[in-house]
Every structure is written in C-alpha cells, then in structure tokens.
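**Q** Build me a model from this:
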Amino acid sequence: MKKLTLLSAALLVLTLTLSGCQSAYYSAMESVGVHKRDILVDRVEATKESQQESQQEFQSALERLTTLINFDGGELADAYQQLNDDYESSLAAANDVTNNINKVEDVAEALFDEWADELEQYTSASLKRESNKKLNATKRQFEQLLRSMRSAESKMEPVLSSLHDNVLYLKHNLNAQAVTAIKGEFSNLKRDIQLLMNDMNKSIEDSNQFIEQMNKAG
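**A** Take a look at the predicted model:
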C-alpha cells in the first residue's frame, strides 16, 4: 500500500511539473518528504551544472571561430556549418541556464514566504528571533547568489548576438572576404566571452558556497 501511495505521489508530481503549477508541485513534493529547502538546493546545483555546460559550448564556439579566421583553404561551407552548430548549441545551453535561474528564483520566493509566515507560529520569543535572524541571513546570501547568476546571464546575450551575426554573415558570403570581415569582429567577441566566463565562474563559486551553507543549516 505504501508503494502505491508513493507511486501516486510521484505521478502527481510529474503531472504538476508538466502543467507548471509550482505551488501545487511544492505541496506534492512535501507530501513525500521533499521540502522547499531541498528543492532550492537541487535547483541551484542544476543551475550551476547548466552554467558549466554553457561555458563549454561558448568556449567551443570561440575555438571554432579561431580556427575559421585562420582558415587557409578547404571547404568553407563545412566550416560555416560547424560554427552554426556551435551557435545553436550555445543558444540552447543559454536558454537552459535562464530556465534554471527562473526555477531557482521561484522556489526561493516560496521558501522565504513560507518561512516568514511560520515565524508567527512560535510561542517562544527567543526561538522566533533566532529563526528570523537565520531567515534574513539566508535571504541576503541568496540575493547575492541571484545577482551573480543574473549578471552572468546578462553577459550571454551580447555573445549570442555576435555569434549569430558572424554565422549569418558567413552563410551568405562563403568566401575569403567574409573571413576577413569576421576577423574584425573577433577581438570584441573574444573579450565578451572572457567576461562571460569570469561572471560564470563567480556565479558557480557563489552557488557552491550557498549549497554548502544550506546543507550546514539543514
């Protein structure tokens, strides 16, 4: 009977996840012993992993472009297709990062609202003060993490735009002159990707610290 109950809860969670009803999803997860704090940690971890994946994709695109501007013969159409594939992969990875950050922000808001509401249930003034202090400290650390995540996210758009411009230009100008024109844009793109990498590394570091702190507090 217990297995059936867990299976039913799992199916409910899946249904609610697909329907996008987050509040009901959190309730269903809590019914099987998974609380908002656990979900938040899991989602921060997922965001960190998606950022690491996006770093790899952007780095791959940069390496492909480096090869392209040093193009010394061969089939330029193949080089274009490879660069286009790298752009598409980078775009998909960037979208995954944004989706994960949005999920992190959603569950954090739900957790902090719940935590604040439950402060009113205390009868002990000292325990209430202590819990409120922990709530405020956790919120401050999370706000720093979210700023770090959003800062890195904002750096993706100019890189994607530049990659798209290069891919689009090359698509319609498969010749040596096109490669020369792309060379003129390369230094700016390389700088933007480095800035993105730096921000991603900062966000990943903040994520690790936040996860560590949440696990300690838990």
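
**Q** Please make it C-alpha for all contacts and neighbour counts, starting now.
**A** OK.

**Q** So Thr123: helix, strand or coil?
**A** Of the three states, Thr123 takes coil under DSSP: H, G, I helix; E, B strand; the rest coil.

**Q** Can you report how many residues neighbour it?
**A** For Thr123, the count of nearby residues is 9 (other Cα atoms under 10 Å).

**Q** For the residue nearest to the spatial centre of the chain, which residues are in contact?
**A** Centroid-nearest residue in the chain, with Cα atoms, centre = their mean: Val97, separated by 2.7 Å. If you count contacts by Cα atoms under 8 Å, 6 or more residues apart in numbering, Val97 has them with Thr47, Ser50, Gln51, Ser54, Glu153.

**Q** so Leu196 makes contact with Arg150?
**A** No - under the criterion of Cα atoms under 8 Å, Leu196 makes no contact with Arg150, lying 11.4 Å away.

**Q** of those two, who's got more company?
**A** Legend: neighbour count by other Cα under 10 Å for Leu196 and Arg150, higher for Leu196 (23 against 18).

**Q** what about the closest residue to that one other than its chain neighbours, which helix or strand?
**A** Nearest residue to Leu196, sequence neighbours excluded (Cα to Cα, 6 or more residues apart in numbering): Lys155, at 5.3 Å. Applying DSSP states H and E as the criterion places Lys155 in helix 125-172.

**Q** Second chain to compare with the first, below:
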Amino acid sequence: MKALLLILSLSLTLTGCQSAYYAAAEQVGYHKREILVDRVEDAQESQQEAQEQFSSALEQLKTLVDFDGGELEDVYDKVKAEYDDAQDAADAVTSRINGVNDVADAMFDEWQTELEQYQSANLRRESETQLRDTRRRYDSMLKAMRQAEAKMDPVLKRLKDNELYLKHNLNARAVGAIGKEFGALEGEVERVIAEMNKAIAESDKFIATLQ
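**A** Presented below is the predicted three-dimensional model:
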C-alpha cells in the first residue's frame, strides 16, 4: 500500500494539492486514519534517526576534544560532515511532523463535517465524544513532537559554532576552545534525546488508540 501511495504522491507532486492526494488515496481504500498512522510511524523513524545522528556528531566532537596528533583538516572535514548530516536529520523530523499535522487536520475536519450526516442523535453524540478524545490525544502527541523538534535548534547552533570555529582556527587552541564548550553541548544532546523518547512514547499511545 505504501508503494502505491508513493506513486500517487509522485503523480501529484506538481500540483502540490494534499486534498487531491487524500482523495486519490481513498479511491484505492487508503483512508486518512491509515495515512495518519503511517505518517506518525514515519515521524517516529525520523526522530530515531535524528537521535542517532546527534549522538554521532557528539561522538565526533569527542574525538576532536581528545585529539592528540594528526591532520586537523581531516578532523574538520568529519566534524562538518556530521553537522551537515545532523541538519538533514533535523529537517527530516520537521518535514515528517508537518506531514502528520497536515493529514490530521484533514481527518478532523472531515470527521467534524460528517457529524452533520448522522440521523441518530445517540450515534452522533458517541462520534462527537470519540472525535473530542482523539483530538485531545493527538494534541498531546503533537505537543511532544514539537517540543522535541524545538530542542534540536540549540544543538544545531552549537554544532555550527564548533564547525565554524574549527574551520577558521585549525590549531590546538581551537581544539581547546571547543573542549570547553563540549559539556554544554553534551547536555543539550541528552535533552534532545530525552524529548524525542517522550514524543515517540506519546506517538505509540496515540497509534494504539487508532488501531
């Protein structure tokens, strides 16, 4: 099913119309609720990959702090590559979260509109209650995701500072200066990972309510 949706997505890329994408998906029996679950899982995957990449960037800086000889330019190249990969990983997290939010908004709007189609007052009330509960759980998950996303920016800025400083000062003094910053960076990476783990746990709970 995901392969089919990828084809649909590529076919609609030029239009940039998500509503057309959802309509085409529903034509093949792939509804917004299922798309939402898949996108939440994709967001979880991107968060896990970001955790690994931030940890890798931190480890590369640790190698620099412990530097005891060799070509500093080679070390710089590795530090820059790790920063670039961390930025890409962070961008992927943001993109996936935005994708989750887009389909969730569409699903909730549709659900709200379709409440008017009920003839049974009892069934409508039950559906309204389910909608309210689902939205509440979704909001909790999205908040956790956005909080984790926000924690990435300070880390990226520190990584960029280190990369720039090393670029312009390829000497032992630069290594020493970066070493003084390492403890703060390490703490921020730990906080990012903790926030992402919270977001992933919230995502697991939300997915369980939809399946």
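
**Q** TM-score for this pair?
**A** Between these two chains, after superposing, the TM-score reads 0.95 (TM-score structural alignment, normalised by the length of structure 2); 208 aligned residues with a Cα RMSD of 1.4 Å.

**Q** picking up where we left off before, give the aligned equivalent of the residue nearest to Leu196 of structure 1 in structure 2.
**A** In structure 2, the residue paired with Lys155 of structure 1 according to TM-score structural alignment is Lys151.

**Q** count of residues packed around the equivalent of Glu30 of structure 1 over in structure 2?
**A** Matched by TM-score structural alignment, Glu30 of structure 1 corresponds to Glu26 in structure 2. By other Cα under 10 Å, the residues close to Glu26 of structure 2 number 13.

**Q** Thought Thr113 was touching Arg124 of structure 2, still the case?
**A** No - here Arg124 of structure 2 lies out of contact with Thr113, judged by Cα under 8 Å, at a distance of 11.5 Å.

**Q** before we move on, the earlier item: wait, isn't the match of Lys155 of structure 1 in contact with Val192?
**A** Yes - proximity of Lys151 of structure 2 to Val192 meets the contact threshold set by Cα under 8 Å, at 5.4 Å.

**Q** how close does the helix holding Lys155 of structure 1 sit to structure 2?
**A** By mean Cα distance after the TM-score superposition for structure 1, the fitted helix 125-172 of structure 1 averages 0.4 Å away from its aligned residues in structure 2.

**Q** who wins for neighbours among the contacts of Val97 of structure 1?
**A** Neighbours here mean other Cα under 10 Å. Within the contacts of Val97 of structure 1, the largest count is held by Gln51, at 27 neighbours.

**Q** what sits against that residue?
**A** For Gln51 of structure 1, the contact set (Cα under 8 Å, 6+ apart) comprises Ala93, Ala94, Val97, Met200, Ile204.

**Q** Closest one to Ala10 of structure 1 out of these, please.
**A** Proximity of the contacts of Gln51 of structure 1 to Ala10 of structure 1 (Cα to Cα) peaks at Val97, which lies at 25.6 Å.

**Q** Per the alignment, that closest one pairs with which residue of structure 2?
**A** Matched by TM-score structural alignment, Val97 of structure 1 corresponds to Val93 in structure 2.

**Q** Now do the host helix or strand of that match: distance to the chain's middle.
**A** In the assignment (DSSP H and E), Val93 of structure 2 maps to helix 72-114. Centre-to-centre, helix 72-114 of structure 2 and its host chain are 4 Å apart (Cα atoms, centre = their mean, to the nearest Å).

**Q** and if you look at stretch 206-215 of structure 1?
**A** The answer for stretch 206-215 of structure 1 is 15 Å, by Cα atoms, centre = their mean.

**Q** Please point out which parts of that stretch sit buried.
**A** Residues of stretch 206-215 of structure 1 classed as buried by neighbour count (16 or more other Cα atoms under 10 Å): Asp206, Ser207, Asn208, Phe210, Ile211.

**Q** who touches it?
**A** Here stretch 206-215 of structure 1 makes contact (Cα under 8 Å, 6+ apart) with Arg37, Val41, Val44, Glu45, Lys48, Gln141, Phe142, Leu145, Ser148.

**Q** Output those as a markdown table; include the columns distance to Asn102 of structure 1 and neighbour count.
**A** Below are the contacts of stretch 206-215 of structure 1 laid out as a markdown table (distance: Cα to Cα, whole Å; neighbours: other Cα atoms under 10 Å):
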| residue | distance to Asn102 of structure 1 | neighbour count |
| --- | --- | --- |
| Arg37 | 16 | 17 |
| Val41 | 14 | 22 |
| Val44 | 10 | 25 |
| Glu45 | 13 | 19 |
| Lys48 | 13 | 24 |
| Gln141 | 17 | 15 |
| Phe142 | 13 | 18 |
| Leu145 | 13 | 22 |
| Ser148 | 13 | 20 |
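
**Q** For these, give me a markdown table that also has distance to Leu76 of structure 1.
**A** Shown next, in a markdown table, are the contacts of stretch 206-215 of structure 1 (distance: Cα to Cα, whole Å):
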| residue | distance to Leu76 of structure 1 |
| --- | --- |
| Arg37 | 51 |
| Val41 | 46 |
| Val44 | 41 |
| Glu45 | 40 |
| Lys48 | 36 |
| Gln141 | 49 |
| Phe142 | 47 |
| Leu145 | 43 |
| Ser148 | 39 |
